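1. have a look at this prediction, sequence included:
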Amino acid sequence: MDKLTVLYDVGGINGLCIIECRCFEDRRENLYETYNRQELIKKGLVAKFVQDNEAYSRKGVLRGFGVNTNVPQAKLIRVLSGKIFDVVIDLRPNSKTFMNSFSINLSASNKKQLYIPEGFGHAYLALEDSKVLFKVTAHFVPGDEIGFSWNSKAFNVNWPLSANEIIFSDKDRENPEFDIAMVM
């Protein structure tokens, strides 16, 4: 049996993947192998991750939308505790699914991971107090991220919490409405 299962092109979006881990159980413990580069390469995911980041968010915190432009990052998102509503938008101008969005609940209990290719807008909303691990393929470059409003009309995301329940950083609150010129 495979250690990892990869579901490709989820939501019909080329390159977007859900990774599910197999649990190894015995009377002592449950063990999940959450990342195995060799297994992922065998399955066609060759991203080379260079940095791990952890974010701790209280219930109601919304982070994003953001996309890195000059130094793009692919990401592998995993929830270590809690539950998030994760949203991605294909902002690759030459993609057949340009401007398409996909959302998923990721949680510590469902153990699903989301692989996001370079060139995607990304945001998530903490549905519970959450700890989120991001594996990224490029180091952060200050000033390289473009941010746009969480409720931009161009994407029509159906967020599971109302605006008055959401907690924003000043940066995310002030993000402008999405304009296609931002990514062209």
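-> Cool, the structure landed.
2. every contact and neighbour count from this point should use C-alpha atoms.
-> Noted.
3. what helices or strands is the longest helix seen in the chain leaning on?
-> As assigned by DSSP state H, the longest helix anywhere in the chain is helix 37-42. When contacts are defined as 3 or more Cα pairs under 8 Å, 6 or more residues apart in numbering; DSSP states H and E, helix 37-42 sits against none of the other helices and strands.
4. give me the distance from it to the chain's centre.
-> Average the C-alpha atoms of helix 37-42, do the same for its chain, and the two points are 20 Å apart (Cα atoms, centre = their mean, to the nearest Å).
5. contacting residues around the residue nearest the centre of the chain?
-> For the chain, Ile77 is the residue whose C-alpha lies nearest the centre (Cα atoms, centre = their mean; 5.1 Å). When the contact criterion is Cα atoms under 8 Å, 6 or more residues apart in numbering, the partners of Ile77 are Gln113, Leu114, Tyr115, Ile116, Val132, Leu133, Phe134, Lys135.
6. for comparison:
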Amino acid sequence: MKATPLAIPDVILFEPRVFGDDRGFFFESFNQRVFENAVGRSVDFVQDNHSRSAHGVLRGLHYQVQHAQGKLVRVVEGEVFDVAVDLRRSSSTFGQWVGAHLSARNKHQIWIPEGFAHGFVVLSEHAEFLYKTTDFYAPAHERCLAWNDPQVAIDWPAVTQPLLSEKDRVGKLLADAETFA
């Protein structure tokens, strides 16, 4: 498995080695040793999540101010554009974002460490999205950064009027959001 730091080096793209033939394919989707070597620390995942969304659905940008979650994300059906925004005030990349296309076809995964907001928009007819988290869901501590914050200026592909949940419609601007030290 190839691990490549993105423009914000703490966010890492994982590209598995896929073995395929006329019968189908096989790949190792997770290896604790390879993963921890790439991220440079021990990581324990405590929860797996699975969502299905229709074309144009934008989920995010979510984070938890306490019980912060690191996430290892991937797509098993369809395609999304996945985004992480650095919310660590002490970071040289505070307020910056990185994004990548994740799809069932490319089988890529992204590690998004604690201290980041995370979201994605569905580019295919629908997408099934899987992710592991390093802490449990804590709704009292969940926050949402506005997907269209002009200060963050995410270059979402082909999104003019995304389908949003009520929670995502009222996301806060970075200037008003709770962030991390």
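-> Right, received. Where do you want to start? Because the structure is a prediction, the values reported are computed rather than measured.
7. next, the TM-score between them, please.
-> Once superposed, chain against chain, the TM-score is 0.91 (TM-score structural alignment, normalised by the length of the second structure); 178 aligned residues with a Cα RMSD of 1.6 Å.
8. aligned to the residue nearest to the centre of the first structure, what sits in the second structure?
-> In the second structure, the residue paired with Ile77 of the first structure is Val73, using TM-score structural alignment.
9. wait, a helix at its match?
-> No. According to DSSP: H, G, I helix; E, B strand; the rest coil, Val73 of the second structure belongs to no helix; its state is strand.
10. so what's it closest to, chain neighbours aside?
-> Taking Cα to Cα, 6 or more residues apart in numbering, and ignoring the residues beside it in sequence, Val73 of the second structure has Tyr131 as its nearest neighbour in space, at 4.3 Å.
11. give the other helices and strands that whichever helix or strand the one you found is part of contacts.
-> Element membership for Tyr131 of the second structure (DSSP states H and E) is strand 126-133. Judged by 3+ Cα pairs under 8 Å, 6+ apart, strand 126-133 of the second structure is in contact with strand 47-54, strand 71-77, strand 79-86.
12. got the buried residues for the second one?
-> Taking 16 or more other Cα atoms under 10 Å as the neighbour-count basis, strand 71-77 of the second structure is seen to contain the buried residues Lys71, Leu72, Val73, Arg74, Val75, Val76, Glu77.
13. that strand vs the first structure, average distance?
-> Per the superposition on the first structure, strand 71-77 of the second structure and its aligned residues are separated by 0.4 Å on average (mean Cα distance after the TM-score superposition for the first structure).
14. all helices for the second structure, in order.
-> Listed in chain order, the helices of the second structure (DSSP H) span 32-39, 166-169.
15. ok, of the contacts of Ile77 of the first structure, which come out buried?
-> If you count burial by 16+ other Cα under 10 Å, the buried members of these come out as Gln113, Leu114, Tyr115, Ile116, Val132, Leu133, Phe134, Lys135.
16. any idea what the fourth one aligns with in the second structure?
-> Across the two structures, Ile116 of the first structure finds its equivalent in Ile112 of the second structure, going by TM-score structural alignment.
17. return the residues in contact with its match.
-> Neighbouring residues of Ile112 of the second structure by Cα under 8 Å, 6+ apart: Asp10, Val11, Ile12, Gly70, Lys71, Leu72, Val73, Ala84, His118.
18. hmm, try it at 7 Å
-> Applying Cα atoms under 7 Å, 6 or more residues apart in numbering, we find Ile112 of the second structure in contact with Val11, Gly70, Lys71, Leu72, Ala84.
19. what sits against the third one?
-> Looking back up the chat, that one is Lys71 of the second structure. Shown here is Lys71 of the second structure, whose contacts under the criterion Cα under 7 Å, 6+ apart are Trp111, Ile112, Pro113, Tyr131, Lys132, Thr133, Thr134.
20. what's the neighbour count on the last one?
-> Using other Cα atoms under 10 Å, the number of residues around Thr134 of the second structure comes to 19.
21. aligned partner of it in the first structure?
-> With TM-score structural alignment as the criterion, Thr134 of the second structure pairs with Thr137.
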